[in-house]
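Enquirer: Sharing a model prediction with you, sequence too.
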Amino acid sequence: MKLCIFGGSFDPVHEGHVRVASRARECCGLDRVLFMPCSLSPLKEQAPSVSDARRCRMIELALKGLDWAVLDRTDLNLPPPSWSWRVAESVAACHPGAELFWLMGKDQWDSLEKWGRWRHLADMATFIVYHRGGAPASREGVRAVFIEGDEPASSTGIREALRAGVCPVPHLNPEVESFIRREGLYGIPRGMAEK
């Protein structure tokens, strides 16, 4: 089985995440993509702005009907901070014999040397790097597949659009948006109905 870990804050998950994962699946022949919300990245100063349970629920809504994409709580069940090598070890232990992949953006690829035990992670998984423009520089001895695209969606932009009263929010799954509005997330008054 070709199994891909797609970690991130998913704060909130958006259609761009799903499109990038789908593209990686097509390019690399992946059997399953694990959407894995992280608890607290060692490289980020702030934790996600909504609870783990709510981020998980949004991911479940965004992935509804996709048999190749699943929510995976492995990282949330490990003590923080979120060490990628530890996540990969846990996934490998749960799926013996699976070929592991790790989906990331170019910004993460560029900062890979800052990750804890990144060489150990590279020994366990092939990196799939989604990027805009020219191909990123390869690293000697590191397996990587580079996928070029121009995905416009961003969680930051979606949070800003929600606070600005945009409705519907571009690139946000309608069920996820309804959940955000019902729960009063990202500065929206709880239960605020769509316009």
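Expert: Here it is on my side, so go on. Numbers count the residues shown, from 1 in each chain.
Enquirer: from here on, contacts and neighbour counts on C-alpha atoms
Expert: Fine.
Enquirer: Please compute how far the lengthiest helix in the chain lies from its chain's middle.
Expert: Criterion DSSP state H: the longest helix present in the chain is helix 15-28. Chain-centre distance of helix 15-28: 11 Å, with Cα atoms, centre = their mean, to the nearest Å.
Enquirer: What are the contacting residues of it?
Expert: Under the contact criterion Cα atoms under 8 Å, 6 or more residues apart in numbering, helix 15-28 has outside partners 6, 30-33, 62-63, 103, 128, 130, 147, 151-154, 171-173.
Enquirer: Mind doing that once more with 6 Å?
Expert: 153, 171, 172 (Cα atoms under 6 Å, 6 or more residues apart in numbering).
Enquirer: And those, which is closest to residue 88?
Expert: Of all those, residue 88 sits closest to residue 153, with 26.7 Å by Cα to Cα.
Enquirer: Tell me if I am right that residue 159 is in a strand.
Expert: No - using DSSP: H, G, I helix; E, B strand; the rest coil, the secondary structure at residue 159 is helix, not a strand.
Enquirer: Can you report how many residues neighbour it?
Expert: 17 (other Cα atoms under 10 Å).
Enquirer: take a look at this one as well, against the first:
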Amino acid sequence: MKVGLFFGSFNPIHVGHLIIANTVRGYTKLDQVWFVVSPQNPFKSSKSLLSDVDRLRMVELAIEDNFDLRVSNVEFSMPKPSYTVDTLAYLKDRYPQHHFTLILGSDNLRHFHKWKNYQEILSQHGIIIYPRPDYEKDKIREEIKNHPAIRMVNAPLMDISATFIRDCIKKDISIKYLVHDRVEEYISAKKFYL
């Protein structure tokens, strides 16, 4: 099975994530997209993160009616901070019948050469890139920009961020249509991000 891995904090998961995952799956003929909920991104502070379990639960709620989308907590039991190359190696060992490909926003290409063992990710798995706002192709290293294992796909340009959603909640502004209804209900019931 061809599986696309969409890594993120999902703090919270929003409609932009869902649209990108579903669109990328359709354009690339992936069998499934797995949302890999990351406990800690090595390039981000973990101060504002909700618990791993709550972020995982929000992804479950958001995708429970789409059988082509799955959620994974694989990184919860791995050393922190977690690195993509290590997660890929673990998944490859655990699911040898699957072929895993990364799904990344175009903004990640600018610093991809700084990722741990990025050459191994390219040679073993490949990357599917979707467009992000303020994407500047000229600032990406040639070796990355023109690599045969990197495929650009047409997808809606989504300028929705979890930061914006958290800010709306703090200001008592509705987040309806920014997140799935079940996620909105969960956030409200738990009084998150206030």
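Expert: All right, it came through fine. Quantities reported herein were computed from a predicted structural model and do not represent experimental measurements.
Enquirer: quick revisit: now, the contacts of helix 15-28 of structure 1 that are in strands?
Expert: Using DSSP state E, no member of these sits in strands.
Enquirer: now the helices: where do they sit in structure 1?
Expert: Under DSSP H, structure 1 gives helices at 15-28, 52-62, 74-77, 84-94, 106-110, 118-124, 155-163, 174-183.
Enquirer: I'd like those helices as CSV, with distance to residue 2 of structure 1 appended.
Expert: Converted to CSV, those look like this (distance: least, Cα to Cα, whole Å):
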stretch, distance to residue 2 of structure 1
helix 15-28, 9
helix 52-62, 21
helix 74-77, 18
helix 84-94, 11
helix 106-110, 21
helix 118-124, 13
helix 155-163, 27
helix 174-183, 28
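Enquirer: Quick one: end-to-end distance for stretch 123-140 of structure 1.
Expert: With Cα to Cα, to the nearest Å as the measure, stretch 123-140 of structure 1 spans 12 Å from end to end.
Enquirer: Would you mark the buried spots in that stretch?
Expert: The neighbour-count check on stretch 123-140 of structure 1 (16 or more other Cα atoms under 10 Å) flags 124, 125, 126, 127, 128, 129, 130, 131, 136 as buried.
Enquirer: how about those in TSV, adding distance to residue 77 of structure 1?
Expert: Formatted as TSV, the buried residues of stretch 123-140 of structure 1 follow (distance: Cα to Cα, whole Å):
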residue	distance to residue 77 of structure 1
124	20
125	21
126	24
127	23
128	24
129	26
130	27
131	30
136	33
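Enquirer: From those, which land in strands?
Expert: 125, 126, 127, 128, 129, 130, 131.
Enquirer: Could you find the counterpart of the fifth one in structure 2?
Expert: Alignment note: residue 129 of structure 1 maps to residue 129 in structure 2; criterion TM-score structural alignment.
Enquirer: got a list of what that match touches?
Expert: Here residue 129 of structure 2 is in contact with 103, 104, 105, 106, 151, 152 (criterion: Cα under 6 Å, 6+ apart).
Enquirer: let's see it at 7 Å
Expert: Each residue near residue 129 of structure 2 by Cα atoms under 7 Å, 6 or more residues apart in numbering is listed here: 103, 104, 105, 106, 151, 152, 153.
Enquirer: Among those residues, the buried ones, what's the ChimeraX command?
Expert: Remark: buried members of the contacts of residue 129 of structure 2, expressed as a ChimeraX selection using 16+ other Cα under 10 Å:
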select :103,104,105,106,152
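Enquirer: can you tell me which two in the contacts of residue 129 of structure 2 are farthest apart?
Expert: With Cα to Cα as the measure, no two of those lie farther apart than 105 and 151, at 11.5 Å.
Enquirer: In strands, which of the contacts of residue 129 of structure 2 fall?
Expert: Filtering these for strands - DSSP E - leaves 103, 104, 105, 151, 152.
Enquirer: Now which residue in structure 1 aligns to the last one?
Expert: So that's residue 152 of structure 2. In structure 1, residue 152 of structure 2 lands on residue 146 (TM-score structural alignment).
Enquirer: Its match touches residue 126, doesn't it?
Expert: No - here residue 146 of structure 1 does not reach residue 126: they are 10.7 Å apart, not a contact under Cα atoms under 7 Å.
Enquirer: And residue 170 of structure 1, what's its match in structure 2?
Expert: Aligned by TM-score structural alignment, residue 170 of structure 1 pairs with residue 177 of structure 2.
Enquirer: Please report the distance of the spatially closest residue to that match that is not a sequence neighbour from residue 147 of structure 2.
Expert: Distances taken as Cα to Cα, 6 or more residues apart in numbering place residue 15 nearest to residue 177 of structure 2, at 7.4 Å, with adjacent residues excluded. From residue 15 of structure 2 across to residue 147 of structure 2, the span is 30 Å (Cα to Cα).
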